[in-house]
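> sequence and predicted structure, then a few things I'm wondering about:
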Amino acid sequence: MIFAQTFADLFSMDDTTWKRHANPWCFWTRLSVIPVLFLAVWSRFWLGWWSLLLIAIALFWVWLNARIFPEPNSTNNWVSKGVFGEQIWINRNQIPIPSHHRYFPHILTTISAFGLIFAVWGLITLDLYFTALGTLLIYVGKLWFLDRMVWLYEDMKDANPKYRSWLY
């Protein structure tokens, strides 16, 4: 809970930003972040210190992405429900979630974390195999996590009037 809340706080995820983040365009374009960031880090081989500018731009894109898209016209879609599930996951200490949702998201986050370790090692050593393997594990963990968050939202949407109001 602490990690998820800290991450949300780091990116200043207020109610308006969460609504915008539920736009499917936000999610699908956000998938570009990892390859763009990793390419920016890899570019140190060609650009030297100038690669820091590309890294800064990639990190700015992470922050900007959740803010440039409008609130979606409809939230009855996989991505929006996944974002709602993430909010419920972060709020699980205030409003308890079913026991079958408590542990698997941690496993998926661990898969993504292992992917990050492989990717960082690949970026440090300029090893394309480790970078690609790490990227794959990050995406598998994240996309599976989001799918679990859709399931969590479906199970919890009637547990709180606020959760139900998110679906339109």
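Thanks, I have the structure now.
> make it CA atoms for all contacts and neighbour counts henceforth
Noted.
> which helix or which strand is home to the spatially most central residue of the chain?
Within the chain, one residue has its C-alpha closest to the average C-alpha position: by Cα atoms, centre = their mean, that is residue 142, at 6.5 Å. Per DSSP states H and E: residue 142 is located in helix 128-156.
> go through the helix or strand that that helix is followed by and flag the buried ones.
Next helix or strand after helix 128-156 toward the C-terminus (DSSP H and E): helix 161-165. Across helix 161-165, burial judged by 16 or more other Cα atoms under 10 Å covers residue 163.
> and if you look at stretch 32-41?
Buried, per 16+ other Cα under 10 Å, within stretch 32-41: 33, 34, 36, 37, 38, 39, 40, 41.
> likewise for stretch 74-85?
75, 78, 79, 80, 81, 82, 83, 84, 85.
> same question, stretch 136-155
136-154.
> now do it: distance to the chain's middle.
Centre-to-centre, stretch 136-155 and its host chain are 9 Å apart (Cα atoms, centre = their mean, to the nearest Å).
> this is the comparison structure:
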Amino acid sequence: MTLERIIANLFNLNDENWMRHANPVSVWTRYSVLPVLVLAFWSRTWIGWWCLVPGLLSILWMFFNPILFKKPKSTRNWASKAVLGERVFLNRDKVPIPDKHRIPLHGLLNFLASIGLVLAIGSTIYYSAWGAVSGVALAYLGKSWFLDRMVWLYEDMKEDNETYRSWEY
């Protein structure tokens, strides 16, 4: 079982929920999680423990977002194909992916996003605006680049797989 499959199970991503998560609104609104977390905990000196409320709401949003939206009217857009590519990548232990998609770039991009996350968190603790903004930007650069690679993977895989092709409408 791949790490991605474990994460998908944590988020309850079955067939129906994967398609709901492929709604572009779901994809784009998940980008709000990290900035809201940073702002929530940045405000701890102004609002005290109340900063936990928006922080917790942001974390809950991250978990429930993939299942809150309707199945998209069309999956012929970058955001939907990014999610479909993630699904293909998750399934690589059952349906092999081409060698050109097996390069360690995926891990490097997720590492880059993780470095950004750590920088954003550390900078929030020490009230470094530059560090917090840079961390969020680095995290989203890594994540967006990873998602772009998932679009490429999906585009390559849908031609040879009837199930994958059926996800695009």
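Received the coordinates, thanks. Quantities reported herein were computed from a predicted structural model and do not represent experimental measurements.
> now do the contacts for the residue nearest to residue 120 of the first structure when sequence neighbours are not counted.
Spatial nearest neighbour of residue 120 of the first structure, chain neighbours left out: residue 131 (7.0 Å); criterion: Cα to Cα, 6 or more residues apart in numbering. Listed by Cα atoms under 8 Å, 6 or more residues apart in numbering, the contact partners of residue 131 of the first structure are 118, 119, 120, 121, 122, 123.
> in the first structure, which spans are strands?
Using DSSP state E, the first structure contains no strands.
> now do the helices in the first structure.
Applying DSSP state H to the first structure gives helices spanning 2-10, 15-21, 24-30, 33-42, 44-47, 51-68, 78-90, 104-125, 128-156, 161-165.
> ok, which of these comes nearest residue 98 of the first structure?
Taking Cα to Cα, helix 128-156 is the member of the helices of the first structure nearest to residue 98 of the first structure, at 8.0 Å.
> what angle sits between that closest one and helix 33-42?
Relative orientation of helix 128-156 of the first structure versus helix 33-42 (axes from the mean of the first three to the mean of the last three Cα atoms, to 10 degrees): 150 degrees.
> what's in contact with stretch 110-122 of the second structure?
38, 131-143, 146.
> what's the closest of those residues to residue 54 of the second structure?
Of the contacts of stretch 110-122 of the second structure, the one sitting nearest to residue 54 of the second structure (Cα to Cα) turns out to be residue 38, at 10.0 Å.
> hang on, isn't the closest one packed against residue 125?
No - Residue 38 of the second structure is beyond contact range of residue 125, at 9.3 Å (criterion: Cα atoms under 8 Å).
> what's the neighbour count on residue 23 of the first structure?
22 (other Cα atoms under 10 Å).
> over to residue 63 of the second structure?
15.
> how close does it sit to residue 87 of the second structure?
Relative to residue 87 of the second structure, residue 63 of the second structure is positioned 17 Å away (Cα to Cα, to the nearest Å).
> re the thing from before, same list (the helices of the first structure) but as a markdown table, adding distance to residue 96 of the first structure.
Below are the helices of the first structure laid out as a markdown table (distance: least, Cα to Cα, whole Å):
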| stretch | distance to residue 96 of the first structure |
| --- | --- |
| helix 2-10 | 15 |
| helix 15-21 | 20 |
| helix 24-30 | 26 |
| helix 33-42 | 32 |
| helix 44-47 | 46 |
| helix 51-68 | 27 |
| helix 78-90 | 9 |
| helix 104-125 | 15 |
| helix 128-156 | 9 |
| helix 161-165 | 13 |
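> residue furthest from the geometric center of the second structure?
Centroid-distance maximum for the second structure: residue 46 at 30.4 Å, with Cα atoms, centre = their mean.
> next up, the contacts around the closest residue to residue 50 of the first structure other than its chain neighbours.
Excluding the flanking residues, the one nearest residue 50 of the first structure by Cα to Cα, 6+ apart is residue 44, at 7.3 Å. Contact analysis of residue 44 of the first structure by Cα under 8 Å, 6+ apart lists 50, 51, 52.
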